[in-house]
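J.: Quick one: sequence and predicted model below, then my questions.
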Amino acid sequence: MKTTGNTILITGGTSGIGRALAEGFHDLGNRVIVTGRRQDLIAEIADDRPGIAGFTADMTDPASVTKLAEDVRAAFPQTNVLIANAGISRTEDVTSDEWDGSDAAAIVETNILGVLRVTAAILPILRAQSAATIMATSSALAFLPRADFPTYCASKAFLHSWLTSLRHQLRRTSVEVLELSPPYVQTQLTGASQAADPRAMPLSDYVAEVMGMIGRGDHPRGELLLERDQARRWAERDGTYDSIFAAMNAS
């Protein structure tokens, strides 16, 4: 993926990693379009960054995704990058009498079906370009889960496997497939406490590393994964899965 001269659509682009990527790519001179469910956040970005366009869209609503694709094709037919970033995360305690699977269903609807829907809707536009990219936001937890986020981690493991197959199927087309696998980053994905947690990686530092990796083409197997997360990526191969899992889930 080149870092300049693109027209980039970013779902979940009104906050967190999505917004930081939108601003980073915009700074490099790309045309950037963001989507989100809240019109006030889209308007806020447009005020802060007049060059960034926005559409209200809900990845859990098939009709909304279809409308998004129609709007993008009409206004930005040259779109050559899709960053499928929209996602949610919630803890789940299956030992609780109140656990009913509803949070799990919501996570699957957004993190899995939402990515599939928007990819299917935008892929025809991408395939019309001479060089295009699909990037989806997975997680370092795809490789080794936090047990208190069971469905969230499983949704990212699904994306890792699905993107591997998508990459293989599209290997002879103009569309490359990248997987963005963030560590624990200072965003509000799980609430305000995460954004202020000193154990989390500062968002600006993370996005700077990612932009550098993209610029250098440093994404073996199509994976944008920080060096600090390689141990989790290869834990099963290295025979360290059980020990790392125990350390991550000590409580």
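T.: Everything's here; your move.
J.: all contacts plus neighbour counts: C-alpha atoms, from now on.
T.: Noted.
J.: Contact partners for the residue most central in space within the chain?
T.: A centroid search over the chain (CA atoms, centre = their mean) returns residue 137, at 2.1 Å, as the residue closest to the centre. Listed by CA atoms under 8 Å, 6 or more residues apart in numbering, the contact set of residue 137 reads 83-86, 179-182.
J.: then this one, side by side with the first:
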Amino acid sequence: MASRINTILVVGGTAGIGEQLVRRFHASGKKVIATGRNQARLATLAQELNGLETRQFDITDFSTLQSHAAGILEDFPDLDTVLINAGIQKSFSFFDPSSIAAGEIEREIAANLTAPTLLVQAFAPHLLSLATKGTPATLFVTSSALGLLPMGFWPNYCATKAGVHALALSLRQQIAFAGEEAKKNFNVVEIVPPYVDTELDKEHREATLAAMGENAFPPMPLQEYIDQFFKALDETETDGSLKKEIGVGTGAMVVQTWRDSFGKVYEQFGMAT
């Protein structure tokens, strides 16, 4: 990982997993640009982490998303890594209309799937250009173990994360059509976290755990997850490329299950995954 990642943009870097990734990449000597909606949190991070660059914007404001991306590429032409991590999670029942408003469902889809797709569209050409010229380039997208193993407590969240999983697969297949240099130098890495102790589910954690009853399981401590993430990140392939997925805990289990099943089907079709 060390030689491959030099300048990294972390989209959604002001809380939870995103913030800790910002801190760890910065501590390892990388040039880091962090984005988020909360300017106060960005300012605090910049004050704590010397040399950290920040950009404040809302990824669900689609009218400005492309201009923000263009501005980042103009300011950081050597950007070789983009990590798309922002998202929200809602818990509701389709059979109880009072449990969520239609607008909240739309907002969750916008943050978790539409925005990542538009961000890929904005940054992929730049990363492909680097790769075809021989510079390693990396795009991380954060899905979830729930994208491959959905649970009814979070129906829309699971569906959007399944979409991110499909997005990563589709992008890899398009890269495979772009030539040998692109295939060698452009890595798409799907981050597949388990249930991690962050603010993501703060609105509904107690109610969800109560509904699970004796089957409830505790979240993984955030720092434990980050430690395991970076351990897996350093376990590169023999050619120096990064793993196609970084799964931890349940995330690792569902990734291996997918690789051993649907991954084999793709292999039979001769398609990149």
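T.: That came through, no problem. The model shown is predicted, which means the values in this text are computed figures rather than measured ones.
J.: Excluding chain neighbours, what is closest to the equivalent of residue 245 of the second structure over in the first structure?
T.: Counting by TM-score structural alignment, residue 245 of the second structure corresponds to residue 223 in the first structure. Sequence neighbours aside, residue 179 is the residue nearest to residue 223 of the first structure in space, at 4.9 Å (criterion: CA to CA, 6 or more residues apart in numbering).
J.: what separates the one you found from residue 225 of the first structure, distance-wise?
T.: To residue 225 of the first structure, residue 179 of the first structure is 8 Å away according to CA to CA, to the nearest Å.
J.: counterpart of residue 158 of the second structure in the first structure?
T.: Checking TM-score structural alignment: residue 158 of the second structure goes with residue 153.
J.: Which helix or strand contains its match?
T.: Secondary structure assignment for residue 153 of the first structure, by DSSP states H and E: helix 150-169.
J.: What segments of the stretch 51-200 of the second structure are helices?
T.: 62-75, 102-109, 115-132, 145-148, 155-176, 180-185 (DSSP state H, counting those that start in this stretch).
J.: Report the aligned residue range of the first structure for the second one.
T.: Think helix 102-109 of the second structure. The aligned range for helix 102-109 of the second structure is 101-108, by TM-score structural alignment.
J.: buried residues in that stretch?
T.: Buried residues in stretch 101-108 of the first structure, counting neighbours by 16 or more other CA atoms under 10 Å, are found at 103-104, 106-108.
J.: likewise stretch 77-92 of the first structure?
T.: 77-90, 92.
J.: What separates the first and last residues of that stretch, distance-wise?
T.: By CA to CA, the extent of stretch 77-92 of the first structure from end to end equals 41 Å.
J.: Onto which residues of the second structure does that stretch map?
T.: By TM-score structural alignment, stretch 77-92 of the first structure lines up with residues 77-92 in the second structure.
J.: From the chain's centroid, how far away is the matching stretch?
T.: Computed by CA atoms, centre = their mean, to the nearest Å, the chain-centroid distance of stretch 77-92 of the second structure equals 5 Å.
J.: what does that stretch contact?
T.: Contact with stretch 77-92 of the second structure is made by 5-13, 18, 73, 99-100, 108, 111-112, 116, 119, 123, 127, 130, 135-142, 153-157, 200-201, 204, 208, as judged by CA under 8 Å, 6+ apart.
J.: Now intersect those with the strands, please.
T.: Secondary structure from DSSP state E places 7-11, 137-142 of the contacts of stretch 77-92 of the second structure in strands.
J.: so the residue nearest to residue 223 of the first structure touches residue 163, yeah?
T.: Yes. Counting by CA atoms under 8 Å, residue 179 of the first structure touches residue 163, with 7.0 Å between them.
J.: Which of those two has more residues huddled nearby?
T.: Neighbour tally, residue 179 of the first structure and residue 163, criterion other CA atoms under 10 Å: the higher count belongs to residue 179, 24 against 21.
J.: which residues are contacting stretch 198-218 of the second structure?
T.: 15-17, 88-91, 153, 195, 222.
J.: Name the residues of that stretch that are buried.
T.: Neighbour-count burial for stretch 198-218 of the second structure [16+ other CA under 10 Å]: 200-201, 208.
J.: Now do the end-to-end distance for that stretch.
T.: End-to-end distance (CA to CA), stretch 198-218 of the second structure: 12 Å.
J.: what separates that stretch from the chain centre, distance-wise?
T.: Relative to its chain's centre, stretch 198-218 of the second structure lies at 22 Å (CA atoms, centre = their mean).
J.: Identify the residue spatially nearest to residue 66 of the first structure, adjacent ones excluded.
T.: Using CA to CA, 6+ apart, the nearest residue to residue 66 of the first structure is residue 121, at 6.4 Å.
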